[in-house]
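Colleague: make a model of this:
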Amino acid sequence: KIDLSALLEKCSENNICSILVEGGGKVHGSFLEKNLVDEIFYMIGPVIIGDRKGTLAVEREPIKSLKEALFLKNLEVKKLGDSFLFHCFTNEGLNLLNIPLGFL
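Modeller: From the prediction side, this is the model:
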């Protein structure tokens, strides 16, 4: 298991200010549980794959009520071929949208 804080510290030391996280449910859940996600791209296509032991898109501790769910903001949906791309932000990401980037 990777220490995400150490990973992001190393990125910062090397002037890496943005990373793309692509993985399975455990990877996604780990970043979300530590509030390390600011922007989400999620693709859905017209394919159903059945598997009784299928994996989840996000693995995290069960919530007790809907109030504990992660509510995403500024949703945009684009049709790409037969698929749909959902683009949205977490609260942390929404706050970052208002911070000017000095290096641009």
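Colleague: drop to CA atoms for contacts and neighbour counts, all remaining ones
Modeller: OK.
Colleague: show me where the chain has helices.
Modeller: According to DSSP state H, the chain carries its helices in the segments 4-13, 25-33, 91-96.
Colleague: what's the most buried one of the ones you listed?
Modeller: Comparing the helices of the chain by mean neighbour count (mean count of other C-alpha atoms under 10 Å), helix 25-33 ranks first with a mean of 16.
Colleague: so which elements touch that helix?
Modeller: Taking 3 or more C-alpha pairs under 8 Å, 6 or more residues apart in numbering; DSSP states H and E as contact, there are no helices or strands that helix 25-33 lies on.
Colleague: returning to that earlier point: and the helices of the chain as TSV, adding distance to residue 54?
Modeller: What follows is these, written out as TSV (distance: least, C-alpha to C-alpha, whole Å):
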stretch	distance to residue 54
helix 4-13	25
helix 25-33	10
helix 91-96	29
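Colleague: to compare against the first, here's another:
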Amino acid sequence: MHHPPSTIREPPSGISLLWLLKTLGSENVTSLLVEGGGEVNASFLLGGLAHRVVFFYAPKVLGGRDSLRAVAGQGVSGSEQALNLSEVQWRRLEDDWLLTARLQ
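Modeller: Alright, predicted model coming up:
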């Protein structure tokens, strides 16, 4: 079934993720892949707007004071506030690893 593309216009107050998800839901969008940077990922995760996570791991070490992060934002102050994962699955993809999990 093919649907023509549609445009969603942001409200004058700007876009909030909750507004965006509700609007997409009203358009019968039931699943959304968010492929963002650290700030976008943090907004979805810390806002309680994500149900599952997918991470790719390569056999490389990156780092540095100004390096990019998978999850940025305000963060949490300790492991007791960390987001817990369940239904964790690991899959090997040649030299890389794929982790999928459900957020608790």
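Colleague: re earlier: residue 68 of structure 1 is nearest to which of the helices of structure 1?
Modeller: Checking the helices of structure 1 against residue 68 of structure 1 by C-alpha to C-alpha gives helix 25-33 as the closest, at 11.6 Å.
Colleague: okay, angle between the closest one and helix 4-13 too, please.
Modeller: Computed with axes from the mean of the first three to the mean of the last three C-alpha atoms, to 10 degrees, the direction of helix 25-33 of structure 1 lies at 70 degrees from that of helix 4-13.
Colleague: structure 2: matching residues for helix 25-33 of structure 1?
Modeller: Aligning helix 25-33 of structure 1 against structure 2 (TM-score structural alignment) gives residues 38-46.
Colleague: apart from its chain neighbours, what residue comes closest to residue 55 of structure 1?
Modeller: Spatial nearest neighbour of residue 55 of structure 1, chain neighbours left out: residue 25 (6.8 Å); criterion: C-alpha to C-alpha, 6 or more residues apart in numbering.
Colleague: and if you look at residue 69 of structure 2?
Modeller: Nearest to residue 69 of structure 2 is residue 38, by C-alpha to C-alpha, 6+ apart, at 5.3 Å.
Colleague: would you check that the one you found makes contact with residue 74?
Modeller: No: using C-alpha atoms under 8 Å, residue 38 of structure 2 is not in contact with residue 74; the gap is 10.7 Å.
Colleague: just want the most central residue of structure 1.
Modeller: Centroid-nearest residue in structure 1, with C-alpha atoms, centre = their mean: residue 40, separated by 4.3 Å.
Colleague: give the contact list for the residue nearest to residue 69 of structure 2.
Modeller: 68-73 (C-alpha atoms under 8 Å, 6 or more residues apart in numbering).
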